[in-house]
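Novice: Pasting the sequence and the predicted coordinates here, then a few questions.
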Amino acid sequence: MSDALSRRMNPLERRATFSIASIFSTRMLGLFMIFPVFALFAEQEFSNVTGIQIGLAIGAYGLTQALLQIPYGMLSDRFGRKPLIQLGLIVFLIGSIICALAESIEMMILGRAIQGAGAVAAVLTASVSDLVREPYRLRAMSIVGITIGLSFTLSLVLGPLLAEFIGVRGIFWVIAGLALFAMLLVWLALPPITEQRFQREAEAIPSQLLQVVKNTQLLRLDVGVFILHAILTAMFVAIPFILRDEGGMDSMSHWEIYLPVMLLSFVLMVPLIIQAESCGRMKMVFVGAIAMIAITQLGFAVYQQSLFLLFILLLLFFTAFNVLEASLPSLVVKLSPADKKGTASGVYSSSQFMGAAIGGAVGGFFFQFYGYNGLFLFTMTLALIWVALAATMQKPMPWSIASVAVGPVLASEVAELEHKLCAYEGVFEAVVIADEQQAYFKIDRKLVDETALLEYFKQVREK
């Protein structure tokens, strides 16, 4: 294979990457298309509905997703990735149909919880590791991440547009159709996984959970993503009412606000991400984005009467939100121990979904009893707590996590090998797992790559 070809993913890896990205995106659309339209729908459709019930219905998917995603990953190790993905999509389909047919807010909450119970995110991530060679996994996951971000943006625009033509119940039928489409992708597009194995970089290890939770740097990120998604979910209990009642917008035209907001927020996000990742200003940009979240929440709390101001506040919020959504997973990798990336990512994802669940319920409570102002003062307080936590985190270094297969290693060799590997320029941590015949590294990719590491490992062994 030529050098040019060796630097590219092969056709099977590209097929795997884009099929998994597509499956992820269908689920994201299904979970988030109702965010901008559900509160108004629930008020009109269900009698005596409360703010708490609206918040529970919006965020209920997060609770079951948080509780079940790690068990799904563990079951997929035993029964296979594709069967568990299909099972999760069937559960998601059932939940979507229940929501479409729901005659009460309680049934709607149940349906949303069942949607979240199709928690296949960890299984899909492990499938990337099964099907894509290690040097290209970061690229593959970047493609998946970009697709997820675009799907979230599209969902906020599509929700109001579809509601105008087919209603919110129609949206749930569309979501059910997306679940069927995703099942077809698993069957027809996702390549067979012929060499499935446990992926320490993509899957959680129960025995590591306590160590990861006790890591104060990672805990800051877990609390942070919890707060971010709690704020997001709580906001959508109130924002549709504010746009209608204070902004004077018909509920079916809310997409006219969300479309320019989301497009402009992506444009504004790009230079901030470049400053963070390429110019070594990650912490400054990160803390600044959190502070901007707090400022926007204060803005929503004190002034809602101007549609132009609402537009500016939403634009600033989603610019900061997109920066944080892009930065947080990167920070998890930078701050995670080399052999605990999968567990750290699992705890992080569970925190994210739990934040959505708690944010919906508690945000609904504040909205019900204290109105717009009370809800946004609550979310502002959450953001200020996060500012304090983020300001005290250590400065992130530009490190990545890599792994190489090293063949049989004696347990007695491990400590000395790790010491020698850390002496290599660009390697800052090395963990050799003898049972897995695998070495895990924290590296600076500008100085070293997996091929060089493997060659150096061979040299060390020969000496």
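Specialist: The structure has been received and is ready for your questions.
Novice: switch to C-alpha atoms for all contacts and neighbour counts from now on
Specialist: OK.
Novice: for the residue nearest to residue 226 when sequence neighbours are not counted, helix, strand, or coil?
Specialist: Closest residue to residue 226 apart from its sequence neighbours, by C-alpha to C-alpha, 6 or more residues apart in numbering: residue 355 at 4.1 Å. Of the three states, residue 355 takes helix under DSSP: H, G, I helix; E, B strand; the rest coil.
Novice: Equivalent analysis for residue 439, please.
Specialist: Three-state call for residue 439 (three-state DSSP): strand.
Novice: what about it, distance to residue 369?
Specialist: 55 Å (C-alpha to C-alpha, to the nearest Å).
Novice: what about those two, which has more around it?
Specialist: In terms of neighbours (other C-alpha atoms under 10 Å), residue 439 is the more surrounded of residue 439 and residue 369; the figures are 25 against 13.
Novice: and the more buried one, what does it touch?
Specialist: Counting by C-alpha atoms under 8 Å, 6 or more residues apart in numbering, residue 439 makes contact with 403, 404, 405, 406, 430, 431, 432, 433.
Novice: Next one for the comparison:
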Amino acid sequence: MNSIEKRAIAGVGGIFALRMIGLFMIVPVFSVYGINYTHATPFLIGLAVGIYGLGQAIFQIPMSMAADKFPRKPMIFFGLLLFALGGIVAATATDIYQVIIGRALAGSGAVSAVLMALLADVTREQVRTKAMATMGLTIATSIMLSFAIGPMMVASLGISGLFWLTAVFAVLAMVLLLIVPTPLRVLKHNLANQSIGQQLKEVLRIGDLNRLHVSIFALHLTMTAIFVIVPHQLADILGLSVRQQGLVYLPLLFVGFAIAIPFIIIAEKKRKMRQVFLSAVALMVVALLSLAVGSQFSIGLIVGLGLYFIGFNLLEATIPSWISKKAPVANKATAMGINSSSQFLGAFFGGALGGVLLSQGTLTAWAILGGIMAVALLLTFPISQPPYLTSTTMAIPKQADISAWSQQVMETDGVDEVVVMPKDGVAYLKLDKQKLTDNSRQLLSQLTETKLDI
């Protein structure tokens, strides 16, 4: 990775971590402390927790479509501002309805997909999966950390203090946004003038993207349901309190990620993404069905969860990378927005389903979740390999008119996408080598005033 990519991963990863911790550290404690709010009922407490995910699901698509029309970083800043305001509204609440409003306001700052699209803009195809895998680990680790630190901090800060901390994290995320490179995306003229309806239609008609949306829905439905069911099993079988359970999640997560890394490399380097993807979904089916059989025993519970986390990390790494490869160049954020909406809808329904499954036997609960992943495997099985393009970095000539220069590069045969970073003096080109001709190679070398090895 070059310095620009490292800076982008650090900045975007930090923003994701601050948002996830701010969101999820409330989850394990709110059912206990939420009852102290005026007008609180079990239903309203659950609504206060879950409405954030519903807000994310609703607003991901419009925010992402806007980010395909306008610069991405201002959209992210606006979303973080809403997240901070939501935290302040909830922190100053005295009744449960104000908390619900605050959580809904925070949820409307739905910028996860825009962040992923920004990261895709400033990373080359060759390192895209590695960058997305880093984001997957960052998100998963942040969730686990939040489950561990939320119960520890609420004793000293109180529930309102946790909401204030959410607002502080949002402000820190705004500061981190400053270190992320600011790209200038260059599109062919016929793509730049698409209407909103054309954007959405073009993305929705791509069958493989829809299969990826199904897979992320099932992934986050089962994950959320698991975190409703597993705490009770960890308490009953291993005798662990809520505060101690993070000590189980974190090692399993890191071991799962360490095992997943070689397969992530194979998926990209050996162009085996379809095989790795389908194997990960199948592994999760096996993990959930093994939990149905063996979760009454400590070793069965640990092994089943470990297998699930391996598949989880593989899908979290490959799905965003796959979307960035398959999505239309002009509508990358829109495609990621639909995927993120599917993700949060899965989490919303997973929480509700997990609550229902708590009243069922463990065999039934795990078998139902395994069945859901099995259906997802069947629906996604026809998916084809993503297109494998390549990227190269070009230095921008010092005296060049960047707008005219970048458009000239974009119109060259074989160039699929151009992302310009004026402050850094470089441009990323996504290339289809099958369409590159000797003339286009020569033209690109003339435009950069150096000989390019492409």
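Specialist: Cool, the structure landed. Note that the structure is predicted; figures quoted are calculated from it, not measured.
Novice: re the thing from before, please pull up the equivalent of the residue nearest to residue 226 of the first structure in the second structure.
Specialist: Superposed on the second structure with TM-score structural alignment, residue 355 of the first structure falls opposite residue 346.
Novice: burial of the residue nearest to residue 226 of the first structure, as a residue count?
Specialist: That count, for residue 355 of the first structure with other C-alpha under 10 Å as the rule, works out to 29.
Novice: wait, isn't it in contact with residue 229?
Specialist: Yes - using C-alpha atoms under 8 Å, residue 355 of the first structure makes contact with residue 229 at a distance of 5.2 Å.
Novice: burial count for residue 3 of the first structure?
Specialist: By other C-alpha under 10 Å, the residues close to residue 3 of the first structure number 7.
Novice: what does it align to in the second structure?
Specialist: Counting by TM-score structural alignment, residue 3 of the first structure has no partner.
Novice: sorry, back to before: of the contacts of residue 439 of the first structure, keep whichever come out buried.
Specialist: Listed as buried from the contacts of residue 439 of the first structure are 403, 404, 406, 430, 431, 432, 433; burial here means 16 or more other C-alpha atoms under 10 Å.
Novice: before we move on, back to that, any idea how far the match of residue 355 of the first structure lies from residue 208 of the second structure?
Specialist: For residue 346 of the second structure relative to residue 208 of the second structure (C-alpha to C-alpha), the value is 19 Å.
Novice: follow-up on the earlier one: secondary structure and distance to residue 132 of the first structure added to the buried ones among the contacts of residue 439 of the first structure, as JSON lines?
Specialist: Shown next, in JSON lines, are these (DSSP: H, G, I helix; E, B strand; the rest coil; distance: C-alpha to C-alpha, whole Å):
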{"residue": "403", "secondary structure": "strand", "distance to residue 132 of the first structure": "13"}
{"residue": "404", "secondary structure": "strand", "distance to residue 132 of the first structure": "13"}
{"residue": "406", "secondary structure": "coil", "distance to residue 132 of the first structure": "18"}
{"residue": "430", "secondary structure": "strand", "distance to residue 132 of the first structure": "22"}
{"residue": "431", "secondary structure": "strand", "distance to residue 132 of the first structure": "22"}
{"residue": "432", "secondary structure": "strand", "distance to residue 132 of the first structure": "22"}
{"residue": "433", "secondary structure": "strand", "distance to residue 132 of the first structure": "21"}
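Novice: Once you drop chain neighbours, what's closest to residue 215 of the second structure?
Specialist: residue 376 (5.9 Å).
Novice: can you check residue 48 of the second structure too?
Specialist: Distances taken as C-alpha to C-alpha, 6+ apart place residue 100 nearest to residue 48 of the second structure, at 4.6 Å, with adjacent residues excluded.
Novice: Distance to residue 45 of the first structure added to the buried ones among the contacts of residue 439 of the first structure, as CSV?
Specialist: CSV is the format used below for those (distance: C-alpha to C-alpha, whole Å):
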residue, distance to residue 45 of the first structure
403, 53
404, 56
406, 61
430, 58
431, 57
432, 58
433, 57
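Novice: Grab the two from these that are most spread out in space.
Specialist: The distance between the two most remote of those (C-alpha to C-alpha) is 12.5 Å, for 406 and 430.
Novice: quick check, residue 58 of the first structure in a strand?
Specialist: No - looking at residue 58 of the first structure with three-state DSSP, it is helix, so not inside a strand.
Novice: give me the number of residues near it?
Specialist: Residue 58 of the first structure: 31 neighbours (other C-alpha under 10 Å).
Novice: my read: it touches residue 38, true?
Specialist: Yes - if you go by C-alpha under 8 Å, residue 58 of the first structure and residue 38 touch, sitting 7.4 Å apart.
Novice: what range in the first structure matches stretch 274-282 of the second structure?
Specialist: Counting by TM-score structural alignment, stretch 274-282 of the second structure corresponds to 283-291 in the first structure.
Novice: list the contacts for residue 329 of the second structure?
Specialist: Remark: with contacts taken as C-alpha under 8 Å, 6+ apart, residue 329 of the second structure is in contact with 187, 416, 417.
Novice: out of the residues you listed, who's nearest residue 119 of the second structure?
Specialist: Nearest to residue 119 of the second structure among those, counting by C-alpha to C-alpha, is residue 417 at 14.5 Å.
Novice: Ignoring the adjacent residues along the chain, who's closest to that closest one?
Specialist: Using C-alpha to C-alpha, 6+ apart and skipping residues adjacent in sequence, the residue nearest residue 417 of the second structure is residue 430, 5.0 Å away.
Novice: cool, and residue 61 of the second structure?
Specialist: With C-alpha to C-alpha, 6+ apart, the residue lying closest to residue 61 of the second structure is residue 337, at 4.6 Å.
Novice: The first structure: which residue goes with the one you found?
Specialist: Using TM-score structural alignment, the partner of residue 337 of the second structure in the first structure is residue 346.
Novice: I'd guessed that match sits against residue 72; true?
Specialist: No - Residue 346 of the first structure is not in contact with residue 72 according to C-alpha under 8 Å; the separation is 11.3 Å.
Novice: for residue 408 of the first structure, helix, strand, or coil?
Specialist: Using three-state DSSP, the structure places residue 408 of the first structure in coil.
Novice: Give me the distance between it and residue 420 of the first structure.
Specialist: Residue 408 of the first structure is 17 Å from residue 420 of the first structure, where distance means C-alpha to C-alpha.
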